[in-house]
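K.L.:
This is a predicted model, with the sequence first.
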Amino acid sequence: MNEQTPKSFLDNPTLYEGTYLQFLGFRLLNWKDGFVRLEMPVRDDHRNSVKYLHGGVIASLLDIAGAVCGSFGGSGEYVSVTVNLNCNFMAPHRGQTVIAEGELIRRTNTLFFAQAKLLDPDNRTLCATATGTYKPQQRGHAAATG
C-alpha cells in the first residue's frame, strides 16, 4: 500500500514555520494517496466566546484535510491552493480533541476535488463537513502567484 506514516511536509517545520498551520498545532495521524486524518488538541485560543471550537478553526481544518488528501507525496515540493470551499456546520464541538479527515473525490489535469469531515471523538459527534476544489502548484510558484 502506498502510505506514509506521519513523515510528510507537515513534519518539516521549515516549510510552515511562523504560519497559521503552525499556530493550529495539528498533527498528521494517517496519510495515503487520497486520504488524510489529522488530529488537533483544542486549546482555549481555538474556542469562541461560548467555549465551542471556533467556526473559522473548523473551516481551516476541513480545508487543510481537503488540500492534503490530494497532495500525497511528502516532499513539500507541491502545495495545493484552495479554489473553492463549502462548509456545513452541523453540531458544536465541545471536546478536548478534534479529528479532521479528508478524502479525494476526483482529480483532473489541473484540479482535484475533495470532501472532508470534522469529528469530536470525545462526544462521538460529526460536527461539520466540507467539499473543496484545489489546485496543486509547485511551492515557489504558489508563493509567487498567491
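P.N.:
On my side now, so go ahead.
K.L.:
make it CA atoms for all contacts and neighbour counts henceforth
P.N.:
Will do.
K.L.:
Would you check that residue 111 makes contact with residue 136?
P.N.:
Yes. Counting by C-alpha atoms under 8 Å, residue 111 does reach residue 136; the two are 6.7 Å apart.
K.L.:
For the protein, which strand extends over the most residues?
P.N.:
strand 125-138 (DSSP state E).
K.L.:
what's the span of stretch 83-103, first residue to last?
P.N.:
End-to-end distance of stretch 83-103: 17 Å, with C-alpha to C-alpha, to the nearest Å as the criterion.
K.L.:
now stretch 20-40
P.N.:
13 Å.
K.L.:
Need the contact partners of it.
P.N.:
2-6, 10, 13, 16, 41, 46, 57, 65, 68-72, 97-105 (C-alpha atoms under 8 Å, 6 or more residues apart in numbering).
K.L.:
Can you say which of those residues are buried?
P.N.:
For these, a burial check counting by 16 or more other C-alpha atoms under 10 Å picks out 4, 10, 46, 57, 65, 68-72, 97-105.
K.L.:
Restricted to helices, list those.
P.N.:
57, 65, 68, 69 (DSSP state H).
K.L.:
what would the residues you listed look like in a markdown table with distance to residue 26?
P.N.:
Listed next are those as a markdown table, based on distance: C-alpha to C-alpha, whole Å:
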| residue | distance to residue 26 |
| --- | --- |
| 57 | 11 |
| 65 | 11 |
| 68 | 13 |
| 69 | 15 |
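K.L.:
Use this one as the comparison:
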Amino acid sequence: MSWQNKKQPPFNDHLGVKIDEWQEGRVVISVTVLPEHLNSHGVPHGGFITTLIDIAGSYCGLYCPYPNRRRKSLTLSLTTNFTGRAKTNQLTAIGKLTSSGHKIFYSYTEVYDSVGTLLATGQMTMRYQTGSEILEGEAIEEHPAKTHHRIKV
C-alpha cells in the first residue's frame, strides 16, 4: 500500500482534494474548484484557499511510507497571504517542511492555479500528535469505531 491508497479525512474528500505527490518534507495536492468553493466575486473563497494551505502545510510534515500506518498533527498557527486571483478552476498547493523538532514542525505552502498564477502563501506551526513524532507513525485501525461529534449552537 502506498500513500495513494491512504484514506484522507472526510472533509478533504468532500472538498475533492487529491494528493499528487508526497514524500518526506514535501507534498503536492490539487483540487478542481466547484461553484460551492466560490465567493460572491466568482473566484475561490479565501477560506477555501486557506484550507488548502492547512492541508498541504500539515501533510508535508506527516509523510509516512509504511503501509497501514499514519501520522497526525494539530494546527497551532496559520498565516495566509493572498497574492492573486485564480484564472482557472484547477488549483495546486505545494507544502514544504521548513523545520521540525520532536513535537513541533513548521511549513510553508504556495497555492497556484493551472497557468502558474500564485494565489496565496501560508506559513504554519504544527504540533505532532502523540505517536506521530517519528516516521513510522501509528497503526491505522482496520475498522475504526464511527463517532459523530455534534456542535451545539
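P.N.:
Looks like it came in fine. Fair warning: this is a prediction, and the values are worked out from it, not measured in the lab.
K.L.:
hmm, back to that, so which bits of the longest strand of structure 1 are buried?
P.N.:
Neighbour counts using 16+ other C-alpha under 10 Å place 125-137 of strand 125-138 of structure 1 among the buried residues.
K.L.:
now swap in stretch 43-51 of structure 1 and tell me
P.N.:
46, 47.
K.L.:
Pull the residues that contact that stretch.
P.N.:
24, 53, 54, 57, 94, 96.
K.L.:
can you tell me what part of structure 2 it aligns to?
P.N.:
Aligned using TM-score structural alignment, stretch 43-51 of structure 1 spans residues 34-42 in structure 2.
K.L.:
what about the matching stretch, how long is it end to end?
P.N.:
Taking C-alpha to C-alpha, stretch 34-42 of structure 2 runs 10 Å from one end to the other.
K.L.:
try stretch 68-85 of structure 2
P.N.:
Termini of stretch 68-85 of structure 2 sit 39 Å apart (C-alpha to C-alpha).
K.L.:
Return the residue of structure 2 aligned against residue 82 of structure 1.
P.N.:
Per TM-score structural alignment, residue 82 of structure 1 is aligned with residue 75.
K.L.:
Could you list every helix and strand in contact with whichever strand or helix holds that match?
P.N.:
Here residue 75 of structure 2 sits within strand 73-82, counting by DSSP states H and E. In terms of contacts (3 or more C-alpha pairs under 8 Å, 6 or more residues apart in numbering; DSSP states H and E), strand 73-82 of structure 2 is packed against helix 46-59, strand 118-128.
K.L.:
Columns distance to residue 139 of structure 2 on top of these, output as CSV?
P.N.:
CSV is the format used below for those (distance: least, C-alpha to C-alpha, whole Å):
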stretch, distance to residue 139 of structure 2
helix 46-59, 17
strand 118-128, 15
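K.L.:
Show me the one of these that comes nearest residue 83 of structure 2.
P.N.:
Residue 83 of structure 2 lies closest to strand 118-128 among these, at 5.0 Å (C-alpha to C-alpha).
K.L.:
Could you point out the residues of structure 1 onto which the closest one aligns?
P.N.:
By TM-score structural alignment, strand 118-128 of structure 2 lines up with residues 126-136 in structure 1.
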